[in-house]
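1. below: sequence and its predicted model.
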Amino acid sequence: MDNRFILGITGASGVIYGVRLAEELLAREFEVHLIVSNPARVVLAEELGWDIEQEVVAACRQGIRGCFENGLFVYENHEIWAPPASGSFRVRGMIIAPCSMSTLAGIANGLSANLVQRAADVVLKERRPLIMVPRETPLSAIHLKNMLELARLGASIVPAMPGFYHKPQSIQDLVDFVVGKVLDLLEIDHDLFRRYEGGSSSGIKN
C-alpha cells in the first residue's frame, strides 16, 4: 500500500501536470495507477501531441517517461470494475491532475458514474488523502461551492497557480512548482523548485 498511488487525468487544460506528476512518482519507484478520461485523451492530443488513436495504455507508456517494469497501470474511465474502484485496493492516496469542473462536481456530490469518480469516492470513505488540481478560470460560485464541500470532506484543493518567487525561467519550471506542491502534501521529498527563504523588507511600507 505504501508505494501505490491512483492518478486521474481528466478533461481540463493542463494535462502536463498529471503527466509530470506520474513521471516524478515513477522515478521514485511508486506504483502509479493511472485513469484517463475520454475528454483527457482529446486534451492530451491537443496539448502534448499524443496519438489518441492508439490504445490508451500504449499511448501513456510512450508519452510518460521513466515507466519502470510493472510500475505504471493504466485504466480507461469506463472500467468501473478496475481495482481502484474497490475499498479493498489499498493505496497511499489519489491525485486528480488536472481536475475538470465536471469531475469536481461529480465527486463533491457523491456520484460514481465513472472510474475516476468511484475511485475518489472510495478514497474519501476510506479516509485516505485525495488531492485535486483544478484548472479553470474564472471560477463560478458553483465551482467554489464544490471545492469548499470537498475541502470540508478532507480533500486537498491545489489550484494550478504557480508561484514566481523562485524566478521560473521556463514553462517546465511553472509546471514543476505545482507538481512540487502536490508532492509536499504527499510528504515526498523533491527539489522541483527553490523554496522561499524570506526576503528583504527594506523599502516596504504598511
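-> Okay, I see it. Residues are numbered from 1 along each chain as shown.

2. for the rest of this, base every contact and every neighbour count on C-alpha atoms.
-> Will do.

3. just the element for the residue nearest the centre of the chain, please.
-> In the chain, the centroid-proximal residue (Cα atoms, centre = their mean) is residue 97; its distance is 2.5 Å. Assigned by DSSP states H and E, residue 97 belongs to strand 93-99.

4. touching that strand from outside, list them.
-> For strand 93-99, contacts defined as Cα atoms under 8 Å, 6 or more residues apart in numbering pick out 4-15, 17-18, 120, 123, 128-135, 186.

5. now the helices: where do they sit in this protein?
-> Assigned by DSSP state H, the chain shows helices spanning 15-27, 38-48, 56-63, 101-108, 115-125, 141-152, 171-185.

6. give me the number of residues near residue 49?
-> 11 (other Cα atoms under 10 Å).

7. let's bring in a second one:
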Amino acid sequence: MSAGGVGRQRLIVAITGASGVIYGIRALQILREVPGIETHAIISPSAFRTAQDEVDMSAEEMKALPDVLYGHRDIGAALSSGSYLTTGMLVAPCTVKTLSNIATCNAGELIPRAADVCLKERRRLVLMFRETPLHAGHIALMEQATRNGAIVMPPVPAFYSKPGSLEEMVDQSVGRALDLLGVHLPHVRRWTEG
C-alpha cells in the first residue's frame, strides 16, 4: 500500500533558513518530474528570507513547487499524525535550531513535529545539516538525532562526479539524499558507474 493517493507516495520536504535553500528547492523541482511521488512541503519564514539572498525565486514561486504546502506553525496539519501515511522526510537545508528541536523532541512547530512523527513511526528522516565549523554541541545534537533514527547527511560535494556547474553539484547532493528515501534518480553519478 502506498503512503499517498492511488499509486502515489507522499514525501515530505522541509526547507529551513540555513544557507543552502537551493537544496530543498531543487528537491521539490526534481521530485515534480518523478512519477508516483506526491510532495508535501513545509517552508519556514527564515527559508523565504534566506532565499532572497541566495536564489532568483520569489516566495510565491517557492510556494508553488510542492503538491501540498503547510504552514510552519500548523501543528494540527495532516503531517503531525502518524496515521497520515508518508514515505519519509527530507530537511534541506537543516538549521542548527531544527536539528536541536528534532534531537530533543521539541515539536512546537510543524517541521520538528513532522520529523518526530517520521521517527516514531520508523520512517526515514534525512537531515541535510548546514553548519561549519562544528563545536561539541553540534556534534552532540547530530549524535542524538542519529540515535533517535535520523540520518544526518551534510551536503558534502562528491567530486568524483566531476561536476561542471554549481547546479550539477547541488543535484548530485540532492540525488544522494533522495537515495536515502528510496527515490533513485538517473542523473546521479555513482562511483565506478561512469
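-> Received the coordinates, thanks. Since the model is a prediction, treat every value here as computed from it, not as a measurement.

8. quick TM-score on the pair, please.
-> Once the chains are laid over each other, their TM-score by TM-score structural alignment, normalised by the length of structure 2 reads 0.90; 187 aligned residues with a Cα RMSD of 1.7 Å.

9. residue 11 of structure 2 pairs with which position in structure 1?
-> Matched by TM-score structural alignment, residue 11 of structure 2 corresponds to residue 5 in structure 1.

10. how about the contacts made by that match?
-> Residue 5 of structure 1 touches 30-33, 91-95, counting by Cα under 8 Å, 6+ apart.

11. and residue 89 of structure 2, how many neighbours?
-> 28.

12. and the gap between it and residue 189 of structure 2?
-> As judged by Cα to Cα, to the nearest Å, residue 89 of structure 2 and residue 189 of structure 2 stand 23 Å apart.

13. please apply the same query to residue 82 of structure 2.
-> Relative to residue 189 of structure 2, residue 82 of structure 2 is positioned 34 Å away (Cα to Cα).

14. counterpart of residue 102 of structure 1 over in structure 2?
-> Matched to structure 2 by TM-score structural alignment, residue 102 of structure 1 sits across from residue 97.

15. residue 40 of structure 1 corresponds to which position in structure 2?
-> The alignment partner of residue 40 of structure 1 in structure 2, by TM-score structural alignment, is residue 47.

16. that match contacts residue 21, correct?
-> Yes. Contact criterion Cα atoms under 8 Å: residue 47 of structure 2 and residue 21 qualify, at 6.5 Å.

17. find residues that contact each of these two.
-> Counting by Cα under 8 Å, 6+ apart, the residues touching both residue 47 of structure 2 and residue 21 are residue 15.

18. quick one on the thing from earlier: relative to residue 17 of structure 1, how far out is the residue nearest to the centre of structure 1?
-> Taking Cα to Cα, one finds residue 97 of structure 1 at 6 Å from residue 17 of structure 1.

19. picking that back up, looking at the helices of structure 1, which is buried most?
-> helix 115-125 (a mean of 24; mean count of other Cα atoms under 10 Å).

20. measure the mean distance from it to structure 2 post-superposition.
-> Its aligned residues in structure 2 lie a mean 0.7 Å from helix 115-125 of structure 1 after superposition (mean Cα distance after the TM-score superposition for structure 1).

21. tell me what that helix is packed against?
-> Secondary structure elements in contact with helix 115-125 of structure 1, counted by 3 or more Cα pairs under 8 Å, 6 or more residues apart in numbering; DSSP states H and E, are strand 93-99, helix 101-108, strand 130-134.
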